[in-house]
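Participant: Predicted model and sequence below, questions to follow.
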Amino acid sequence: MGVEEDLQSILQMQVVPIKEGIDVQSDSQSQQFVPKTKVSMCYICGTVLFDEKGQVLLIQEAKKSCLGTWYLPAGRLEPGETIIEGAKREVREEAGLECDLTTLLCIEINSYKWMRFTFLGKITGGRLKTVDEKDNESLQAKFFSKEDLQQSQSSLRHNDILKLIELGRKYLEASSSPSLNMLPVIAPHKLLVHRVVIIDRSLASTQAIHLLARKGSDNHIPTALINHNKEASIAVSVYAILRDAFTANFSAVSVRMCGVLGIEHRGTGPDEDGICITSLVSLDLSNDLPPPATTSQKYLWCTVKHADLKERLEQATKGKIVPLL
């Protein structure tokens, strides 16, 4: 299989193994860091759920630090859980409801030690937790209309959930149009890996799409370790690959982080708390020129030939993709 076939498999939520090791490992501390859930690594799972009236589910916090405030059902992943299992457990414990997850809405990365995964889901059963059923997880659960949210902003634990709720609403409104539905795939990883799909897109061209590949016995999508020391860890790993492949510097204007194409994680065994994030990066050029020449013999450009894959990538560059915040 080549890079195009690997990318199609990722978009179909299939496991694509890391081939021939991590390509860029510039930070020695990143190589030594082995993530352990709730020890050295904090994965947070949250879910946006709407009822048939379009009201969003919130829970009232029981923790002393934010007692009585309202928030999305969310919490830290437990050791031995997959990300999906953790998100569904938090809804069950904090709201009393069962749910299925439809898609990942976004990933937020504050540092290499903290990642939050927010899902959109559908309620499938259970009973809404009442004040009489309050416990250490939450005091109660309640559905909020748009008007309720506006009037209750001062009682929210944090206003950051408003953007997540809005992402959920926009997804539902656009569900009939092409989009990149995506859920995590169960696959073991020891380290924090960023697999970067880098495409060359001239702003003046709607014709060819070129995909950067790392040469090997089987050409593959380039990978880098998520940087151990930098808060902007995802961007750092992208530029590490670009520096490895090109002499020329690319400005922040020309390098556009489009979003997430795939997630691989298992977390159910020893040294399996790592993760592989596959993201899409577009090199937006101002002129209708061929892709910039690689200055390293380790890389080459491949032209995307499959029409359906080209369409998916076009849609992704226009915002129809899971955002990376």
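Facilitator: Structure's in. What do you need?
Participant: okay, CA-based contacts and neighbour counts for the rest of this
Facilitator: Noted.
Participant: Mind jotting down where the strands sit in this structure?
Facilitator: 42-49, 56-61, 70-71, 74-76, 97-111, 114-126, 138-144, 185-186, 192-202, 210-214, 223-225, 255-265, 275-285, 299-303 (DSSP state E).
Participant: Determine which of the ones you listed approaches residue 35 most closely.
Facilitator: Closest to residue 35 of those is strand 192-202 (CA to CA; 7.5 Å).
Participant: Next, the angle strand 299-303 makes with the closest one.
Facilitator: 60 degrees (axes from the mean of the first three to the mean of the last three CA atoms, to 10 degrees).
Participant: ok, back up a step: residue 28 is nearest to which of the strands of the chain?
Facilitator: That would be strand 223-225 among the strands of the chain, by CA to CA, at 10.0 Å.
Participant: Let me have the strands of the chain in TSV, adding distance to residue 316 and mean neighbour count as columns.
Facilitator: Compiled in TSV, those are given as follows (distance: least, CA to CA, whole Å; neighbours: other CA atoms under 10 Å):
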stretch	distance to residue 316	mean neighbour count
strand 42-49	22	24
strand 56-61	27	25
strand 70-71	30	25
strand 74-76	27	21
strand 97-111	14	19
strand 114-126	18	18
strand 138-144	31	21
strand 185-186	20	20
strand 192-202	11	24
strand 210-214	14	22
strand 223-225	20	26
strand 255-265	7	23
strand 275-285	8	22
strand 299-303	17	17
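Participant: so which of those gets nearest residue 8?
Facilitator: strand 255-265 (10.2 Å).
Participant: Not counting its own residues, what contacts that closest one?
Facilitator: The contact list for strand 255-265, computed with CA atoms under 8 Å, 6 or more residues apart in numbering, reads 10-11, 13, 15, 82-83, 107, 180, 182-189, 272-284, 316-317, 319, 321-324.
Participant: okay, pairing it with this:
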Amino acid sequence: MSDVIEESIVQILDGKFLDDSDDLCDFTLSEQNEAIESRGIQPSASSSYVPICQKTVTYIVAAVLINEDNEILMIQESKSSCNGKWYLPAGRVEPNENLIDAVKREVLEETGLFMEAKTLIMVECASGSWFRFVMTGNVIGGKLKTIEQADDESLQASWIKNIEQLELRSSDILPLIQRCKDYKNNQADSWHLSLLPSVKSRSKLYLRLVTCIKKKSTNRMHVLVSEKTTLHLPICEINPSRNLHSTLHKFMVEIFGEDVAQHRPHGLLSVEFSDGDGGDGVCFTLLVSFRPPLEDVPIKGKYIWHELTQNNADLISSRLPKNMTIPLNVVR
């Protein structure tokens, strides 16, 4: 069974989805609610919650495209609430639509240009039921929308050098633009590999953990493995009414107890997204590392530490430095 874990690590680091099923969830929303109720607190989300696109869960895509002159592709809004203001090409994912198709559609509708998606540069969440997937790539065709072609999607599109000269719909896109500039300008240095969402049927919202730690006596790297059913990487259901920090903290406490040792979430290794076939769910794989050695981190639940092969240990070690994973940011 250790071969299964090693293969899982390889798949994740390659940005591929895992061929596992929803019944591998170690900490369901129902179990989270039971833990809350045992302390006399009313749960904030129903145990029967099901993500339904544009109804009970909101997925947003946004594109940050930069040309050879270091200009940003921007659109002028036509919506009455922000008419005339500028923003990145962005919009809601439609039912039965995957994320890559969604971002290409939004770019075409709002700018007149065809986009080839290359990688995620950031994922944001405002709660466990609102997510924004920010991608970059290349323009491969089309004709830039002019003011004469204004419609309900946008008034026009333009390549902009100095964003600060525009009246923006919101300044929340400034960190996205800066992140993309940094990525484009520093790819020769240590930055994450290209990573696009994989299509995988998911009926719920999930957070999977690749939790690594070193054993002091051997200096070998280990990853946390659940043995509640078949051996697999730990996975929990995301609470739709809480942010991901809250979900992660509760899951870590479930595994390691209230006095969980110092650890660090680094970022995403993979994103699996349903496109309506089998559900409207998503699964994020988050890399987490412990600072203390394995000997000082007791486990509370039905989990074990698995010693990695040296090759996979080296691969995970290469993802621990800054900028080597996709940022998962909680927006307040």
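Facilitator: Received it, and whenever you're ready, just let me know what you need. Keep in mind that this is a model prediction, so the values were computed, not measured.
Participant: Can you give me the TM-score here?
Facilitator: Put the two chains on top of each other and the TM-score (TM-score structural alignment, normalised by the length of the first structure) is 0.89; 312 aligned residues with a CA RMSD of 2.3 Å.
Participant: Return the residue of the second structure aligned against residue 56 of the first structure.
Facilitator: The equivalent of residue 56 of the first structure in the second structure is residue 72 (alignment by TM-score structural alignment).
Participant: so where is stretch 168-176 of the first structure in the second structure?
Facilitator: The aligned range for stretch 168-176 of the first structure is 180-188, by TM-score structural alignment.
Participant: quick revisit: dump the strands of the first structure into TSV; add distance to residue 1 of the first structure as well.
Facilitator: Compiled in TSV, the strands of the first structure are given as follows (distance: least, CA to CA, whole Å):
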stretch	distance to residue 1 of the first structure
strand 42-49	32
strand 56-61	43
strand 70-71	44
strand 74-76	37
strand 97-111	27
strand 114-126	30
strand 138-144	47
strand 185-186	19
strand 192-202	16
strand 210-214	12
strand 223-225	17
strand 255-265	18
strand 275-285	17
strand 299-303	13
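Participant: what sits against the match of residue 56 of the first structure?
Facilitator: 64, 65, 66, 159, 160, 161, 163, 177.
Participant: aligned partner of residue 260 of the first structure in the second structure?
Facilitator: Per TM-score structural alignment, residue 260 of the first structure is aligned with residue 268.
Participant: Pull up the distance across stretch 84-98 of the second structure, start to finish.
Facilitator: 29 Å (CA to CA, to the nearest Å).
Participant: swap that for stretch 11-28 of the first structure, sorry
Facilitator: First-to-last distance for stretch 11-28 of the first structure - CA to CA - comes to 31 Å.
Participant: And the contacts of that stretch?
Facilitator: 6, 9-10, 31, 180, 182-187, 193, 216, 218, 220, 222-225, 227-228, 240-241, 244, 261-262, 264.
Participant: buried set for it?
Facilitator: 11, 13, 14, 15, 16, 18, 19, 22, 23, 24, 25 (16 or more other CA atoms under 10 Å).
Participant: Distance from that stretch to the middle of the chain?
Facilitator: 16 Å (CA atoms, centre = their mean, to the nearest Å).
Participant: Also stretch 315-322 of the second structure?
Facilitator: 17 Å.
Participant: With adjacent residues omitted, what lies nearest to residue 201 of the second structure?
Facilitator: residue 274 (4.6 Å; CA to CA, 6 or more residues apart in numbering).
Participant: Isn't that neighbour up against residue 205?
Facilitator: No: counting by CA atoms under 8 Å, residue 205 is not a contact partner of residue 274 of the second structure; they are 10.1 Å apart.
Participant: Mutual contacts of the two, please.
Facilitator: 281, 282.
Participant: what about the most centrally placed residue in the first structure, distance to residue 31 of the first structure?
Facilitator: Geometric centre of the first structure, nearest residue: residue 107, 3.8 Å, by CA atoms, centre = their mean. Counting by CA to CA, the gap from residue 107 of the first structure to residue 31 of the first structure is 23 Å.
Participant: Then residue 275 of the first structure?
Facilitator: Counting by CA to CA - residue 275 of the first structure and residue 31 of the first structure are separated by 14 Å.
Participant: what residues are shared contacts of the two?
Facilitator: residue 191.
Participant: Could you tell me which residues make contact with residue 128 of the second structure?
Facilitator: Counting by CA under 8 Å, 6+ apart, residue 128 of the second structure has contacts 238, 239, 240, 241, 242, 243, 244.
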